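Enquirer: give me the fold of what follows.
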Amino acid sequence: MVALTLAGASAAALVNPADEEGLAAVPNTADVVRTTLVDTERLDGALNYERAAPATAVGGEGTLTWLPKEGDVIVRGEPVYRADQRPRVLLYGTTPFYRELSVGSRGRDVAILESNLAALGYTGFTADNHYTWATAQAVSRWQKDLGVTRTGRVAPEQVLVTESAVRVGEVTADLGSSASGEVLSLTGVSRTVTVDVEVRRRHLIAEDGRVEVELPDGRVLEAEVADVGSTVSVAEGDSLEDATVRIKITVEDEEELNDYEVAPVAVRLEVGRAEDVLAVPVEALVALSEGGYGVQTVGPEGQTSYAAVETGLFADGLVEVSGSGISEGTSVGVPE
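Expert: Down below sits the predicted model:
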């Protein structure tokens, strides 16, 4: 017997079909099945909250008089922290405030302020990019509800702009300290899985592609590729061949993550699929003396013969086969 290795599985002996036909059936047999084969690859990943941005105090004046707790979720209109009892309020948008806004101001930051005021239920103004007297009146009502001095103006230190709700990942400043520098480390509110994939294997992953995520407790969750990074990274000491890109994956039902917040996970990635094909156990393959591969077919009376086959995808211990005399339900020999 000559042992062969096929895609990580052991194949049977090198045989001459002319010498072997008519032998008694091998001890074990398996039926040719019609199935869908899916070849997957297992990659190491990390579950974590997506980082949003640090909350950095602006102006450097005042004393921190209130801080949220780690894990708190902050939504639009709520305080991120308080300095001298004055809240810095979260607003949604993509442009940070860099100047004081007042009557006559125009720009993207004005549009963000007015859209947030409208979303918080304040009315009487047009939500555009022009700060009018009507806008100032709405701001004054908002300031009254916040319990701060009603000025009708908005300064950068009074608001923090992020794209959406945030979660407090870490409180980096102490209560009672000066309101300067980084106060909080913020994350997104959704947990995501990241995987660093070698650039040369980037073609295996498609945005919106389906994957599976295996948790430390063994449960496997359905997930989707949310983003394929375009920034290439090379670790110190590695060559360009080891360059990677970061893949972001979102779990279909985040509640199934339970209490996992930060954890190592495994990502199962589909790298090959063959639908509605005939397949046999990999161990049923034999190398034919004239070249190529075959299987030993076993008839109803135990008679045996060898049939040449073309092989296709290998997956889950099975191999796709096709050839004359091979059909669904055919019995093939499988060595012990």
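Enquirer: going forward, measure contacts and count neighbours with C-alpha atoms only.
Expert: Will do.
Enquirer: tell me the SS of residue 141?
Expert: Of the three states, residue 141 takes helix under DSSP: H, G, I helix; E, B strand; the rest coil.
Enquirer: give me the buried positions along stretch 183-203.
Expert: 183-199, 202 (16 or more other CA atoms under 10 Å).
Enquirer: equivalent analysis for stretch 115-134, please.
Expert: Going by 16+ other CA under 10 Å, stretch 115-134 has these buried residues: 115-118, 122-123, 125, 127-132.
Enquirer: nearest to residue 70, of those?
Expert: Minimum distance to residue 70 across the buried residues of stretch 115-134 is 25.3 Å, recorded for residue 116 (CA to CA).
Enquirer: hang on, that closest one packs against residue 90?
Expert: No. With contact defined as CA atoms under 8 Å, residue 116 does not count as touching residue 90 (9.6 Å).
Enquirer: return every residue with contacts to both of those two.
Expert: residue 76 (CA atoms under 8 Å, 6 or more residues apart in numbering).
Enquirer: just the ones of the buried residues of stretch 115-134 in helices?
Expert: Among the buried residues of stretch 115-134, the members found in helices (DSSP state H) are 115, 116, 117, 118.
Enquirer: nearest to residue 166, of these?
Expert: Using CA to CA, those come closest to residue 166 at residue 116, 15.7 Å.
Enquirer: for that closest one, which non-adjacent residue is spatially closest?
Expert: Using CA to CA, 6 or more residues apart in numbering and skipping the chain neighbours, the partner closest in space to residue 116 is residue 91 (6.4 Å).
Enquirer: how about that neighbour, secondary structure?
Expert: Assignment for residue 91 (three-state DSSP): strand.
Enquirer: spit out the contact partners of it.
Expert: When contacts are taken as CA under 8 Å, 6+ apart, residue 91 is in contact with 75, 76, 77, 113, 116, 159, 160, 161, 162.
Enquirer: quick one: which two of those residues are the most distant?
Expert: Maximum pairwise distance among the contacts of residue 91 (CA to CA): 15.0 Å, between 75 and 113.
Enquirer: let's see this one next, to set against the first:
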Amino acid sequence: MVASAVTGGIVHLGGIGGSNGSRASEKGGELPPATATVVRTDLVRSKTVDGRLDFAQRRPVKSAVDGTVTVAAAEGRTLTMGQALYELNDKPVTLLYGPVPMFREMKTGDRGSDVLQLERNLRDLGYGAGLYVDTRYDRDTEAAVKQWQKSLNREPTGKVGRGDVVFQPGQVKVVSVDAALADQVGPGEPVLTIASTQPVVRAHLDQTDGALTAAGTKVEVTLPSGKTADGRVAGTVRPEGSGSGGGAAAQEGIVVEVVLDGGARAASGEDAKASVSVKFVSEARKGVLAVPVEAVLALRGENGGYGLQIVQGTGTRTVRVDTGMTADGQIEVSGPDVREGLEVGMAAS
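Expert: All right, here's what the predicted structure looks like:
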């Protein structure tokens, strides 16, 4: 009888040289203490962690000028083009759409892409019926700005100051209020934290889970209501509360942002303050032959490799196999002598 030892769930068999084919040995040896069946199944390697619902692309809105907050924004509100993000010194700071940030005062005679996006907003808001949208801030632009300023109860100067508007790519969600009513704020100080209206899930992974953070990694999210939703990793984000130098918060792990396949509908009606469960799938193999890890034999000798002890009636034979992915205690096996339904030996549990 061949001596064996169990290491890491795999039985090591000594003294079996085998042949060049798949069959390592054939004998009527003693029956194993336990058996299992070769099954055809899906193997999925995954990790499940806690997460929470949030919105994508969080970023602060900072004041461009000194002033007093006279209207505080409402947390959770969705704002669109032409609406006030907040009011400073009793004057609205208006949300307009465009990729170019507000970096200067705009006035007659100016040219640039910022002027172009301002004119697009004026046109879309209904000001300046005859306005020709281009990169020039001309008299027609000034007239349209004055119309718009009167509607906001601002002095109709025809100029747009740095503290008058905030440009963002589209509609935004107010996720937190950083400056309350009557707070004094100066240039560069945050007033609001906003995000896109696209719901996401933020989940914390360990530093050793770097492979799961790749963009496109598939996940399954169990929402607070118990419903499940498919999603994919969009990327990593800085942990909340971590500074530019990292610190304790950054050392605790990696924060991953997950986009739900169903978009806003997938998270509709869910409790945004409750936690969710996020299952990361790092690898999946569909319809493969598999056995418990304990059924695989590590063959020693000239050829080495791995094998299975096939149980046939009152005897056994050992065949070579190729091994693949492992998940949940099962391992993928393949070879010409392996088929679904075979009974294989296992070490005693």
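Enquirer: ok, residue 75 and residue 113 of structure 1, which is more surrounded?
Expert: Comparing residue 75 of structure 1 with residue 113 by other CA atoms under 10 Å, the one with more neighbours is residue 113, at 25 against 18.
Enquirer: if I pick residue 110 of structure 2, what's in contact with it?
Expert: Applying CA under 8 Å, 6+ apart, we find residue 110 of structure 2 in contact with 136, 137, 138.
Enquirer: got it, and residue 133 of structure 1?
Expert: residue 103.
Enquirer: map it onto structure 2.
Expert: Alignment note: residue 133 of structure 1 maps to residue 139 in structure 2; criterion TM-score structural alignment.
Enquirer: now do residue 114 of structure 1
Expert: Checking TM-score structural alignment: residue 114 of structure 1 goes with residue 119.
Enquirer: ok, its match - contacts?
Expert: Contacts of residue 119 of structure 2 by CA under 8 Å, 6+ apart are 131, 133, 134, 141.
Enquirer: the nearest residue to the first one once chain neighbours are set aside in helix, strand or coil?
Expert: Counting by CA to CA, 6+ apart, the nearest residue to residue 131 of structure 2 once its immediate chain neighbours are dropped is residue 140, at 5.9 Å. Judged by three-state DSSP, the three-state class of residue 140 of structure 2 is helix.
Enquirer: separation between residue 140 of structure 2 and residue 107 of structure 2?
Expert: Between residue 140 of structure 2 and residue 107 of structure 2 the computed distance is 11 Å (CA to CA, to the nearest Å).
Enquirer: got the contact list for residue 65 of structure 2?
Expert: Contacts of residue 65 of structure 2 (CA under 8 Å, 6+ apart): 162, 163, 185, 186, 187.
Enquirer: what about the counterpart of the first one in structure 1, neighbour count?
Expert: By that I understand residue 162 of structure 2. With TM-score structural alignment as the matching criterion, the partner of residue 162 of structure 2 in structure 1 is residue 156. Using other CA under 10 Å, residue 156 of structure 1 has 17 neighbouring residues.
Enquirer: cool, and residue 289 of structure 2?
Expert: Around residue 289 of structure 2 there are 24 other residues, counting by other CA under 10 Å.
Enquirer: which of the helices or strands spans the alignment partner in structure 1 of it?
Expert: Mapped onto structure 1 by TM-score structural alignment, residue 289 of structure 2 lines up with residue 278. Secondary structure from DSSP states H and E places residue 278 of structure 1 in strand 263-281.
Enquirer: how many neighbours does the equivalent of residue 78 of structure 2 over in structure 1 have?
Expert: Here residue 78 of structure 2 is matched to residue 73 in structure 1, going by TM-score structural alignment. Using other CA under 10 Å, the number of residues around residue 73 of structure 1 comes to 18.
Enquirer: surely residue 73 of structure 1 touches residue 164?
Expert: No. Using CA under 8 Å, residue 73 of structure 1 is not in contact with residue 164, being 10.8 Å away.
Enquirer: and for these two, which residues touch both?
Expert: Contacts common to residue 73 of structure 1 and residue 164, judged by CA under 8 Å, 6+ apart, are absent.
Enquirer: what lines up with residue 66 of structure 2 in structure 1?
Expert: So, by TM-score structural alignment, residue 66 of structure 2 is matched to residue 60.
Enquirer: who's in contact with the nearest residue to its match once chain neighbours are set aside?
Expert: For residue 60 of structure 1, ignoring the flanking residues on the chain, the nearest one in space by CA to CA, 6+ apart is residue 180 at 4.4 Å. Residues counted as contacts of residue 180 of structure 1 (CA under 8 Å, 6+ apart) are 56, 57, 58, 59, 60, 61.
Enquirer: who wins for most neighbours among those residues?
Expert: For these, neighbours tallied by other CA under 10 Å; top is residue 57, 23 neighbours.
Enquirer: residue 184 of structure 2 - how many residues pack around it?
Expert: By other CA under 10 Å, neighbour count at residue 184 of structure 2 equals 16.
Enquirer: any idea which element the closest residue to it other than its chain neighbours lies in?
Expert: Take residue 184 of structure 2 and drop its neighbours on the chain: the residue closest to it by CA to CA, 6+ apart is residue 68, 4.6 Å away. Assigned by DSSP H and E, residue 68 of structure 2 belongs to strand 67-71.
Enquirer: and residue 42 of structure 2, how close does it get to residue 324 of structure 2?
Expert: For residue 42 of structure 2, the distance to residue 324 of structure 2 - CA to CA - is 12 Å.
Enquirer: now swap in residue 12 of structure 2 and tell me
Expert: Residue 12 of structure 2 is 18 Å from residue 324 of structure 2, by CA to CA.
Enquirer: of these two, who's got more company?
Expert: The neighbour count for residue 12 of structure 2 versus residue 324, taken as other CA under 10 Å, is higher for residue 12 (18 against 13).
Enquirer: quick one: name whatever helix or strand follows the strand or helix carrying the more buried one.
Expert: Per DSSP H and E: residue 12 of structure 2 is located in strand 10-13. In the C-terminal direction, the helix or strand that comes right after strand 10-13 of structure 2 (DSSP H and E) is strand 23-27.
Enquirer: ok, then the element right after that following strand?
Expert: Next element after strand 23-27 of structure 2 (DSSP H and E): strand 34-37.
Enquirer: in that following strand, what's buried?
Expert: 35, 36, 37.
Enquirer: confirm that residue 117 of structure 2 sits in a helix.
Expert: Yes. Assessed with three-state DSSP, residue 117 of structure 2 lies in a helix.
Enquirer: for the residue nearest to it when sequence neighbours are not counted, give its distance to residue 219 of structure 2.
Expert: Here the nearest residue to residue 117 of structure 2 in space, its sequence neighbours aside, is residue 98; by CA to CA, 6+ apart that works out to 5.9 Å. Distance from residue 98 of structure 2 to residue 219 of structure 2, counting by CA to CA: 32 Å.
Enquirer: fine, thanks again, bye for now.
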